[in-house]
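Novice: one predicted model, sequence on top.
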Amino acid sequence: MGKVFSPRFTGIDVVGESEFTRGQSCPPYEKICEDNNMTLTELKYIVAVARVKHFGHAAEACFVAQPTLSVAIKKLEDELGVVIFERGGTEISVTPLGSQIVAQAERVLEQTATIREIANQNKDPLAGPLRLGIIYTVGPYLLPPLVKTMIEQVPQMPLVLQENFTVRLLELLRQGELDAAIIALPFPEHGLMVQPLYDEPFVVALPKHHAWADRASISAQDLKSETMLLLGNGHCFRDQVLEVCPEMSRFSTAGDGIARTFEGSSLETIRHMVASGIGITVLPQASVPDIGAKDGMLRYVPFTAPGPSRRVVIVWRKSFTRHAAIEAVQKAVLDCGLKGVTLLHDALAVEG
C-alpha cells in the first residue's frame, strides 16, 4: 500500500504560551478534573478560540460545526463557574482568568502528546507517520528530494508535512501537534533539541540586462543603491537577510540606505518581479540554479567572500522519544543531493 504525503498537517491549530495575569490564580488542573467532567476536546476548543479570537474560524480549525464548539465551551465555562471569553458581537477576547486557563490547557495538551510518545517508546520508532514542519523558504526546494529519499530509505515512516512560519511551527511543536520542524537559525525558542543539517549561502538575483549581471561577485554594500524586493514580515528569511545585509534595514533618503523596497509574499513571487525588471533580491542558494546559470530573464551572482549564509536545522522537543526517526530525517537530508549547500555531516545535536 502506498504512502500518502499530506501538504499540510490535518490537526487542530493551537496557540503559543499565554501571559499570566498578576493577582489572580487558576485552579490546578487536577483539582478542576476532580470537580468537572472536562475533556481534552474542550481544552483544544478553548485554545483554538484564544488563538484566532473567532468561534467560526476556531470551529473550522477543529473540523467541527460552530454550534458544537460554542456549546462545548459554554458547558466548560458553566462547569468551572468562570467566564473564559468575553463575547461582544463579532469581537472575542480572553478574560484575565481565561488567559491563565488557556495557558494551563496548552500545557495539558503538550503533556498529553508526551504520554503518547512514552507509550510508543518501546515500539519501532520508524513505524508510523512523522509529523514534520518546514519553513516556507526551505520547503519548496528541500522537500522534493527529501521525500523521495525518505520513501527509499524508510518507507514504513510516511511524512505528514506542514509548511508555515517559524513562530507558528514552534507553537505547534511545543503543543505536540508536530514531532519535529526544519527551520533556520536563529529562532525565538529555548528548551528544544537542535540538530544542524547544512549551511546555505545567499546569492543576488538580477534581471538579465542589469549592469551587474556579468559580475563575478557582489558586495552587500552595493545593494543599498538598488530597488530591493524582500519577503514580507513574518518570514524568517527576511530577518536573516536584514541581519546579514544591514544596509537593507535603513530606508533613509540620505544615500546611506536602500533606494526603494517592495515586499512579496513568496520567493517565487519575488523571483518573477525581478524578472520583470522591478528590482533585485537576495535568495537562498538552494532556490536557484547553478551560480552563473542563465535562468531565462534572471542572472544569479554570489556575494563577495565571506558572503552571508544561514544554517538550517531540525528541532524537536526534548521529551520526544523517537530519536531514530529524527536520525532518519537527518540522514535523508544529507543523502538527498540538495545542491549549493554545505552539508554538516559531523555536527552534533545540542539543546537550544
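Specialist: Cool, got the structure.
Novice: from here on, just use CA atoms for contacts and neighbour counts.
Specialist: Fine.
Novice: ok, longest strand in the chain?
Specialist: When the chain is parsed with DSSP state E, its longest strand is strand 192-207.
Novice: take this one as well and set it beside the first:
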Amino acid sequence: MLTLPSPQQLRYLLALADHGHFGRAATSCAVTQSTLSAGIIALERQLDAHLLERGSAKRPVFTPLGLEVVGRARTALSALEAVAETVAAARDPLSGPLRFGVIPTIGPFLLPRLMPALREAFPRLRLWLREDQTDRLVGQLEAGRLDLLLLALPCACGEVETLPIAADPFLAALPADHRLASRERVPVAALGAERLLLLEDGHCLRDHALDVCGLARGAMPAEDGIAATSLHTLVQMVAGGLGVTLLPQLALEGGVLAGAQVEIRPLESEGGSPPSRSLALAWRARSPRAAEFRGLAPAIAAALQPA
C-alpha cells in the first residue's frame, strides 16, 4: 500500500514553489525555516524521489518531477479544501473568510458602496480583498489562493465559471475644448480619427476600448512607451489635451473625474445599443461554494446601481 503525503507536507512544497525562497515560504506557513526544510526532505524520502536540485543555488530549483508533483499537489489540496468547504457552506452559508479579487477599474469605484452593504447583509462574512489585473487574479483563483473574482467580460478567464450581473456602459471622455464636445452624442466611428488614450497592457479595459473602436488588440501602441496605469491618470491625460478615451459609467459614478476639465458624452453606435462591458463574478468550475457565490450576486448588483 502506498504511503500518502500529508497535507502539511504538500503545503510546504507549494509554499516553496510560490515564494521561491525557503525563509518566505516558512513565514507563509507560520513555521521555522528548518521545520519547512525538514518537511520537504521527509516528503522526498517518503516518495523516494528528488523534488529539488541540491547545489549552490540560493533559490530552490525544482526538478522536472518536482514541478509535476507541485501541480498535482495543488489539485490534491484543492480537493481536500473542497471537502471542508462543502460542509462549512452547508452548515453556515455566506460566513467565514472569503478571498475576493477585483480588478483596478472596478475596485476603487465599487468597494466603498459594496463593503458596507455586504457587512449589513452578511455580518458573519469576512472579506479578504485583492486588487490586481485580470490575468493574475484568474491565475490566483485557479491556484486556490482566491475564492471569488469580480471582473469585466469579455476576458480570457480560463477554466472558470462566470455569472454576469450588470452592464457597464462606456462613455467618451474629451478635452474641454475638443471639437466633438459640441455634440450631444459621439459616434463610435468618429473616434477612429482621434488619438485614443489607453491603459497600459494587462488591463482588460484596454482591450475593451479597442474592441469598441473596432481596432485589433495590440493596436495603438503608446508613444514613447507611455500609457496610463490607472483611470485617474487617464483622465488627467485627457484633461491635458493629449487625446480622448473611453470611461466606464461605474468609474464616472465613483468620482473618477474629481473636478478635472473633461467633457463626457454618450456613445452612439451603429448597432443602436451603447457599447458596454459586462461586470461578472467568477469562481472555479465545480466549486462547492457556487451556490453561495450566486447568493452574493443580488447584493453586488444592487451596489452597482447609481446612488
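Specialist: Looks like it came in fine. A quick note: this is a predicted structure, and the numbers were derived from the prediction, not measured.
Novice: following element in sequence after the longest strand of the first structure, please.
Specialist: Counting by DSSP states H and E, the element after strand 192-207 of the first structure in chain order, helix or strand, is strand 227-231.
Novice: output the contacting helices and strands for that following strand.
Specialist: With contacts defined as 3 or more C-alpha pairs under 8 Å, 6 or more residues apart in numbering; DSSP states H and E, strand 227-231 of the first structure has these neighbours: helix 236-244, strand 260-264, helix 267-275, strand 280-284.
Novice: include mean neighbour count and distance to Q111 of the first structure when you put the ones you listed into CSV, please.
Specialist: Shown next, in CSV, are these (neighbours: other C-alpha atoms under 10 Å; distance: least, C-alpha to C-alpha, whole Å):
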stretch, mean neighbour count, distance to Q111 of the first structure
helix 236-244, 19, 28
strand 260-264, 15, 38
helix 267-275, 19, 37
strand 280-284, 25, 37
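Novice: now the ones you listed as TSV including distance to K208 of the first structure?
Specialist: Below are those laid out as TSV (distance: least, C-alpha to C-alpha, whole Å):
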stretch	distance to K208 of the first structure
helix 236-244	22
strand 260-264	19
helix 267-275	8
strand 280-284	11
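Novice: and the longest strand of the first structure, how far from the second structure on average?
Specialist: Superposed on the second structure, strand 192-207 of the first structure shows a mean distance of 1.8 Å to its aligned residues (mean C-alpha distance after the TM-score superposition for the first structure).
Novice: now that strand and helix 236-244, what's the angle there?
Specialist: 80 degrees (axes from the mean of the first three to the mean of the last three C-alpha atoms, to 10 degrees).
Novice: circling back to that earlier point, which stretch among the helices and strands packed on strand 227-231 of the first structure comes nearest G307 of the first structure?
Specialist: Closest to G307 of the first structure of those, according to C-alpha to C-alpha: helix 236-244, at 8.8 Å.
Novice: over in the second structure, find the residue span that closest one aligns onto.
Specialist: Helix 236-244 of the first structure corresponds to residues 204-212 of the second structure when matched by TM-score structural alignment.
Novice: same thing with stretch 125-136 of the first structure?
Specialist: Using TM-score structural alignment, stretch 125-136 of the first structure lines up with residues 93-104 of the second structure.
Novice: for the longest helix anywhere in the first structure, packing partners?
Specialist: Using DSSP state H to define each element, the first structure has its longest helix at helix 96-119. Contact here means 3+ C-alpha pairs under 8 Å, 6+ apart; on that basis helix 96-119 of the first structure packs against helix 40-52.
Novice: average offset between the helix it packs on and the second structure?
Specialist: Helix 40-52 of the first structure sits 3.3 Å off on average (mean C-alpha distance after the TM-score superposition for the first structure).
Novice: about what we covered before: end-to-end on the match of stretch 125-136 of the first structure?
Specialist: 28 Å (C-alpha to C-alpha, to the nearest Å).
Novice: how about stretch 198-209 of the second structure?
Specialist: From its first residue to its last, stretch 198-209 of the second structure covers 8 Å (C-alpha to C-alpha).
Novice: quick one: contacts of it?
Specialist: 105, 133-135, 152, 154-155, 217, 222, 226-231, 234, 245-246, 277 (C-alpha atoms under 8 Å, 6 or more residues apart in numbering).
Novice: got the contact list for the equivalent of E171 of the first structure over in the second structure?
Specialist: Here E171 of the first structure is matched to G139 in the second structure, going by TM-score structural alignment. With contact set as C-alpha under 8 Å, 6+ apart, G139 of the second structure has no partners.
Novice: and G139 of the second structure, how far is that from A228 of the second structure?
Specialist: In terms of C-alpha to C-alpha, G139 of the second structure sits 24 Å off from A228 of the second structure.
Novice: quick one on the thing from earlier: gap between the match of stretch 125-136 of the first structure and the chain center?
Specialist: 12 Å (C-alpha atoms, centre = their mean, to the nearest Å).
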